[in-house]
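Visitor: Here is my input, please return the structure:
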Amino acid sequence: MTLFTFPLCSSLPHPSSPSPTSPPTPISSTNSIIDLSTISFSSLWKLRHHLQEASRLATANYPETLGMVVVVNSPSYFPTIWGWIKGWFDEGTRNKIYVLGRDPGPTLHTLIDVQDLPKAYGGELEWTFEDEPSLDEDARKAVGGEMPRGPAVFVNGRVEQLGLVGKE
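Guide: Sure thing, here's the model as predicted:
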């Protein structure tokens, strides 16, 4: 994220850039949608230790990269579970997490621009979880047509594949 996605996004034109000739506004955080529509209580229970460790690591090491997390299609029991686990997160992180129910549309549209929101959540973006990242024209140009395969970084406006030195 910090070696490819954020530098790529920072290099692209976006509305918060003061002018075309000024340096780009750095992108340094990400928003995530977590869809719980297919999770069962037993699955969630089995993942509890993993989720606790993931939240500990994220809170300790990457709090500045978390823009927000939006939990959608949460089952009726999830607010109770959220009440149990929200203590794993510091207050600043908790304030970035939105737990929405089965009809997240109206609230979700206030959090994420409709053109950037997948159609499955009431947006305009033609994208599903199985798809590659959806790149606009500027992003496609920046990465040379499509997302690179394998490890890569985005440095000085270009993709650099890692691990390819001397492997021709």
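Visitor: switch to C-alpha atoms for all contacts and neighbour counts from now on
Guide: OK.
Visitor: the strands in the chain, which residues?
Guide: With DSSP state E as the criterion, the chain has strands at 30-35, 66-72, 97-99, 152-155, 158-161.
Visitor: Single out the most deeply packed of the ones you listed.
Guide: Comparing the strands of the chain by mean neighbour count (mean count of other C-alpha atoms under 10 Å), strand 66-72 comes out on top with a mean of 18.
Visitor: what's the angle from that one to strand 30-35?
Guide: Interaxial angle, strand 66-72 versus strand 30-35 (axes from the mean of the first three to the mean of the last three C-alpha atoms, to 10 degrees): 10 degrees.
Visitor: One more sequence to fold, the one below, so I can look at both together:
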Amino acid sequence: MTRFALRLCTHLPHRTAPTPVTSVTTIIDLEQVTLPALWSLRSHLQEASALATANYPETLSTIAVVNSPSFFPTVWNWIKPWFDEGTRRKVHVLGKDPGPTLRTLIDPKDLPKPYGGELEWTFEDEPALDEEAKALIGEMPKGPALFEDGEVRRPTPPSLETTDVVPSKS
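Guide: The predicted model follows:
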């Protein structure tokens, strides 16, 4: 995210230019989630929260939880203590019609239709690139990639470490 997506977004025309794009808005759709499924993910969610806080502390702009089941507010109250106060303020638990709120957070042209926007996109699709991004990078690269100096680059693999061979005593 920090080595490709945020750098690409900064390079493209954006309303806050020349300020770099440094944070993201995430939509978490819980429409098909059951309580047992959510409960089974609790340690994963806690670990993900700890990793994000430790390694990407300022990249989160907003989390919008949409289509949350009726039990979710109770679960959210249980897991809130895992997050610091600053992060808790960035989480918005939205109902079954999240569009009005999401359209204040995300430009409707960039918001998928199921969430009240205009974008033809589903979760199974590749990222939807706008015309400026397509002109710059063509299509979304597969696998690890960096965006540096206006170009897509592949990361350099770490050098293989060599060990000194100690001659055997015969």
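Visitor: Quick check: TM-score for this pair?
Guide: Once superposed, chain against chain, the TM-score is 0.89 (TM-score structural alignment, normalised by the length of the first structure); 157 aligned residues with a C-alpha RMSD of 1.3 Å.
Visitor: how about the strands of the first structure, which one is nearest residue 7 of the first structure?
Guide: strand 152-155 (6.0 Å; C-alpha to C-alpha).
Visitor: quick one: the helices in the first structure?
Guide: 5-11, 41-46, 48-61, 78-85, 91-94, 105-111, 137-143 (DSSP state H).
Visitor: export those to TSV and tack on mean neighbour count and distance to residue 164 of the first structure?
Guide: Formatted as TSV, the helices of the first structure follow (neighbours: other C-alpha atoms under 10 Å; distance: least, C-alpha to C-alpha, whole Å):
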stretch	mean neighbour count	distance to residue 164 of the first structure
helix 5-11	19	20
helix 41-46	12	39
helix 48-61	14	29
helix 78-85	12	43
helix 91-94	13	38
helix 105-111	14	40
helix 137-143	15	17
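Visitor: To which residue of the first structure is residue 93 of the second structure aligned?
Guide: By TM-score structural alignment, residue 93 of the second structure lines up with residue 99 in the first structure.
Visitor: now that match: how far from residue 125 of the first structure?
Guide: 22 Å (C-alpha to C-alpha, to the nearest Å).
Visitor: Equivalent analysis for residue 28 of the first structure, please.
Guide: 22 Å.
Visitor: and if you look at residue 4 of the first structure?
Guide: Separation of residue 4 of the first structure from residue 125 of the first structure (C-alpha to C-alpha): 22 Å.
Visitor: Spatially, what comes nearest to residue 140 of the first structure if we skip its sequence neighbours?
Guide: residue 146 (5.8 Å; C-alpha to C-alpha, 6 or more residues apart in numbering).
Visitor: Number of residues surrounding whichever residue in the second structure pairs up with the one you found?
Guide: Under the alignment by TM-score structural alignment, residue 146 of the first structure pairs with residue 139 in the second structure. The number of residues packed near residue 139 of the second structure is 13, by other C-alpha atoms under 10 Å.
Visitor: distance of residue 139 of the second structure from residue 121 of the second structure?
Guide: 15 Å.
Visitor: Over to residue 4 of the second structure?
Guide: For residue 4 of the second structure, the distance to residue 121 of the second structure - C-alpha to C-alpha - is 21 Å.
Visitor: what do you get for residue 146 of the second structure?
Guide: 24 Å.
Visitor: ditto for residue 156 of the second structure
Guide: 32 Å.
Visitor: of these two, who's got more company?
Guide: residue 121 (15 against 8).
Visitor: aligned partner of that one in the first structure?
Guide: Match for residue 121 of the second structure (TM-score structural alignment): residue 127.
Visitor: And for residue 57 of the second structure?
Guide: Aligning on TM-score structural alignment places residue 57 of the second structure opposite residue 63 in the first structure.
Visitor: Test my guess that that match contacts residue 94.
Guide: No: Residue 63 of the first structure lies out of contact with residue 94 (C-alpha atoms under 8 Å); the separation is 10.8 Å.
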